[in-house]
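Novice: Just need the structure, nothing else, for what follows:
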Amino acid sequence: MAIPIVMPRLGDFMTEGLVARWTKSSGEHIDQGEVLAEIESEKLNYELEATSTGILHHAVEEGATVEVDGIMAYLLAEGEAPPQPVAPAAPSSAPAASAPGRTAPARQVEAGDVVPSTPGARRLATSLGVDISKVTPTGPRGRVVDADVRAYHESQPAGGAPAAGQAPAAIPGLPEPTRVVPLQGIRRAIAQNMHDSLAKTAQLTYHLEVDITDAQAMRREASGNSDATINMASVLVKACAESLQRVPALNTLLVNGNVMYYDVINMGVAVALDDGLIVPVIKDVQDKSIEQIATEMQELSDKARAGHLSSSDVVGGTFTISVLGVVDGFTPILNPPQSALLGVGRSVQKPVVKGGEIVVREMMTLSLTADHQVVDGSVAVSFMRRLQQMVERPSQLFS
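Specialist: So this is what the prediction gives:
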């Protein structure tokens, strides 16, 4: 019996994934555990392994976008024929299908009807100004997919996007660009997520300078007595966890008009890659020591840079920290549906007044962005004050 291979869910809110590359061909014999394909979600590249043994049959082409749990391929027994795809039903009077993206007669869409389409296709149609009801579907079960929207948009006589590989129109007053790079892959996903974040949330950022002199001294001492390399980021992760327990309104998600509170604190820590950011998640931070946090942060960072993160490594976050480290302060953008995110600036030796005297202390600017739909200003300030106390009196963090 044919064993279906489906698109895995690689994130909490993933709806579809891209078959970036088939590493095995149709007709090849596959053993359990062999890598079949490379899958791309919005922020994760994933090697899909066979869970059984059999003869591989591709159900979709390389480069296809497939819904989560949609069938990508089958594993067949020797000599077994692959299942026949089920074509979407069509009225007998329907015209012959036109080529993908070619302008088709407008379908009759009544007010309130939903055009069968993937979420990615709907987002793309909105961004390109395309009436999705006019696009010819080529996806499974008669759904409009990304490629259909792009093809339709490019086929329009005016306002269409440049053909693949063709440079956009020249900008007046500028020479021809030396290089044109399409916004695609992880970079395009980041662009879409950042745009959606700013468009759908009421973001407000609070800046606070904290004295990390004592925390740095205790961190260095703890690191010297540990096999783990304890950096300031791991100290801040622990300090945030302690502060979130006191101010739980920031450890929330806003989903479908509901504010969801959690006792567990799963901390996303942004990691910079060559083509963007990815946010692996440290689970149950409230129950872990700084040493445990530091070890797990390093392991996740190494996996991210090697491209070996699993789907479980990037899901379930309730709060995020982004360490920029080269500027004093910045305005971090929320990671929806989370309600808050902490940006960490660089540490600088500065003269400050302490006990009536001017002394040199190591200072750092923390920047908290919170969704004002969920977090009032007074609540955000309470969190920042608590965080400052934890960082400036760090003994309880290391106990």
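Novice: Please count neighbours and contacts with C-alpha atoms only from this point.
Specialist: OK.
Novice: how far away is residue 224 from residue 237?
Specialist: Distance from residue 224 to residue 237, counting by C-alpha to C-alpha, to the nearest Å: 19 Å.
Novice: tell me what the helix or strand hosting residue 20 is packed against?
Specialist: Under the criterion of DSSP states H and E, residue 20 resides in strand 16-22. Applying 3 or more C-alpha pairs under 8 Å, 6 or more residues apart in numbering; DSSP states H and E, one finds that strand 16-22 contacts strand 35-40, strand 65-67.
Novice: Would you do the same for the sequence below? I want to compare the two.
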Amino acid sequence: MVTAIKMPQVGQDIEFARILEWNVTEGDEVKEGSILATVESDKASFEVIAPEAGFVLQLLFNEGDEAAVFKPIAYIGQKGETIPDKKDKIETFTEEVLKKEKNITIIENTGVRKSLISSPSARRIAKERNLELSEIIGSGPNGRIIKKDVEAYLELAKSEKKVTPVAKKIAEDTGLTFNSIDGSGYGGRIMKKDVISSISPLKSTILKEIPGDQVVLFNKARKRIAERLSFSKLSIPHYYIFSEVDITSVLNWRRTTNSKLGIKISITDIIIKSTAEALKRFPELNSWVDDEKTLLKPEINIGIAVSTLNGLLVAVIPDTDRLNLIEINKQSRKNAEDARQGIIHITNPGTFTISNLGMYGISSFLPIINPPECAILSVGAVEKKVVPKEKEIVIIDSLTLGLACDHRAVDGAKAAEFLNFLKGIIENFSS
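Specialist: Below is the predicted model of the structure:
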């Protein structure tokens, strides 16, 4: 059976990736797990793995070419098997698209429900313009809404300028006026993203070079980081809570365990394991958020922020809650080392992020949420503190955990319950 090797997606907002190197040629025999290619996104390179054994039947792209994520870049199978011709590929692609179409239920005057389908480009434009597809009449086969239908609908939109409450609030906070902003919403309505996109050009004009300045231009990775974090800070209503954790007992347990087993379990490993347990209890924190909804994710994939020469990368540990402490230790070490080399392995998208600056002596800090996630945990340095305990004054080892949450999805009380629950797990950690 011929198997299509598709370009993987490692980031939620990455649409294309470039093929850096093919590790195989047409006709090569490969084993399951063999590295077929190395590809790169804006921030990192990663490997494409063979899902099964077979022979390389066809490579669809050359080194240096860009390909859309989730689309075939090669075919593998057995010798003599027929590769889908262009017509077959188009039909297969159409079938896949139709399977993924969002079924929208509408009610006509007859009271009969029917299914409405739309093309990817039509959905994309409708989403960008904040349109309801159910209001658009499709001219494609079986009433399918296609790109030109959406464009025709936009031509009929009213020119009156309106502003959403969120867009108005951001504009007021940043001192913008609406005269210079073009709305992308229905009828020219000014949306949140319109205000945000208008902020960067205004700020960029502030910087004027003077003699003696050393100009350091953003590389591709730094631009991506700047865009994502600026979007997060401007569009997500962050709030922060903190809790001091007594880790005296867990440090003693860690020293004993490492000595006994000859391993190097870190405090970060223990926090990762504890966080995974807490997220099982509080699924609201293990979710993705946008302006309209919250998606509670069924899997727990904790990402660890890693500083690299190319900027900040988040290395994800898939199914973190299913791993024991030693497995988490091995995976996090490997992820960190690969990330520093600019390599990101294909994993499930992250659902929660942990950022640890404790190794730099930072007591506490305010992290920025990694969208579309709804929360991020900050970890501070281990410090000696004098505290009262049972009518005595004792010295303990303590660190500060900070939790940044998206107020659209998580209320303060729920965040406090989560952080207190996590604190209890860490202070009583034993395995």
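Novice: re the thing from before, can you tell me which of the helices and strands packed on strand 16-22 of the first structure is packed in deepest?
Specialist: strand 65-67 (a mean of 23; mean count of other C-alpha atoms under 10 Å).
Novice: Tell me, how many residues neighbour the closest residue to residue 194 of the second structure other than its chain neighbours?
Specialist: Nearest in space to residue 194 of the second structure, with sequence neighbours left out and distances taken as C-alpha to C-alpha, 6 or more residues apart in numbering, is residue 183 at 6.1 Å. By other C-alpha atoms under 10 Å, the residues close to residue 183 of the second structure number 22.
Novice: tell me the secondary structure for residue 183 of the second structure?
Specialist: coil (DSSP: H, G, I helix; E, B strand; the rest coil).
Novice: Quick check: it vs residue 290 of the second structure, distance?
Specialist: Distance from residue 183 of the second structure to residue 290 of the second structure, by C-alpha to C-alpha: 19 Å.
Novice: Where do the helices of the stretch 201-350 of the second structure begin and end?
Specialist: 220-235, 248-261, 267-281, 325-340 (DSSP state H, counting those that start in this stretch).
Novice: where along the stretch 51-200 of the first structure do the helices fall?
Specialist: So, for the stretch 51-200 of the first structure - with DSSP H, counting those that start in this stretch - the helices run 119-128, 146-155, 185-200.
Novice: now, of the ones you listed, which is deepest in the fold?
Specialist: helix 146-155 (a mean of 22).
Novice: tell me, it lands on which residues of the second structure?
Specialist: Mapped onto the second structure using TM-score structural alignment, helix 146-155 of the first structure spans no residues at all.
Novice: who does that helix touch, helix- and strand-wise?
Specialist: helix 119-128.
Novice: quick one: contacts of the helix it packs on?
Specialist: 15, 16, 131, 132, 144, 145, 146, 147, 148, 149, 153 (C-alpha atoms under 8 Å, 6 or more residues apart in numbering).
Novice: Could you do stretch 191-206 of the first structure as well?
Specialist: Counting by C-alpha under 8 Å, 6+ apart, 331-336, 367-373, 380-381 sit against stretch 191-206 of the first structure.
Novice: And for stretch 397-404 of the second structure?
Specialist: By C-alpha under 8 Å, 6+ apart, stretch 397-404 of the second structure touches 238-248, 363-369, 375-385, 415, 419.
Novice: how big's the offset between it and the first structure?
Specialist: Mean deviation of stretch 397-404 of the second structure relative to the first structure after superposition (mean C-alpha distance after the TM-score superposition for the first structure): 0.9 Å.
Novice: so where is that stretch in the first structure?
Specialist: Counting by TM-score structural alignment, stretch 397-404 of the second structure sits on residues 362-369 of the first structure.
Novice: List the buried residues in that stretch.
Specialist: 362, 363, 364, 365, 366, 367, 368, 369 (16 or more other C-alpha atoms under 10 Å).
Novice: measure the residue most central in space within the first structure to residue 191 of the first structure for me?
Specialist: Ranked by distance to the mean C-alpha position of the first structure (C-alpha atoms, centre = their mean), the top residue is residue 43 at 4.5 Å. Shown here: residue 43 of the first structure relative to residue 191 of the first structure, a distance of 11 Å by C-alpha to C-alpha.
Novice: And for residue 231 of the first structure?
Specialist: Distance from residue 231 of the first structure to residue 191 of the first structure, by C-alpha to C-alpha: 30 Å.
Novice: what do you get for residue 368 of the first structure?
Specialist: In terms of C-alpha to C-alpha, residue 368 of the first structure sits 21 Å off from residue 191 of the first structure.
Novice: Could you say which helix or strand holds the counterpart of residue 342 of the first structure in the second structure?
Specialist: In the second structure, residue 342 of the first structure lines up with residue 377, judged by TM-score structural alignment. Using DSSP H and E, residue 377 of the second structure falls within strand 375-379.
Novice: Need the residues that contact that strand.
Specialist: 285-286, 352-358, 364-370, 399-406.
Novice: rerun at 6 Å
Specialist: Outside strand 375-379 of the second structure, the residues within contact range by C-alpha atoms under 6 Å, 6 or more residues apart in numbering are 353, 354, 355, 356, 369, 401, 402, 403, 404, 405.
Novice: and the aligned residue in the first structure for the third one, helix, strand or coil?
Specialist: Read that as residue 355 of the second structure. If you follow residue 355 of the second structure across to the first structure using TM-score structural alignment, you land on residue 322. State at residue 322 of the first structure, reduced to three classes by three-state DSSP: strand.
Novice: gap between residue 322 of the first structure and residue 333 of the first structure?
Specialist: 10 Å.
Novice: ok, the two, which is more surrounded?
Specialist: Using other C-alpha under 10 Å, the more surrounded residue of residue 322 of the first structure and residue 333 is residue 333, with 24 against 21.
Novice: Tell me which residue of the second structure lines up with that one.
Specialist: Under TM-score structural alignment, residue 333 of the first structure pairs with residue 368 in the second structure.
Novice: Looks to me like that match is in a strand.
Specialist: No - judged by three-state DSSP, residue 368 of the second structure forms no part of a strand; its state is coil.
Novice: Now do it against residue 418 of the second structure, distance only.
Specialist: 18 Å.
Novice: Could you check how many residues crowd around the nearest residue in space to residue 426 of the second structure that is not next to it in sequence?
Specialist: Distance criterion C-alpha to C-alpha, 6+ apart; nearest residue to residue 426 of the second structure, sequence neighbours excluded, is residue 274 at 6.2 Å. Counted by other C-alpha under 10 Å, the residues lying close to residue 274 of the second structure total 22.
Novice: when you align them, which residue in the first structure goes with residue 274 of the second structure?
Specialist: In the first structure, residue 274 of the second structure lands on residue 239 (TM-score structural alignment).
Novice: Fine by me, thanks again.
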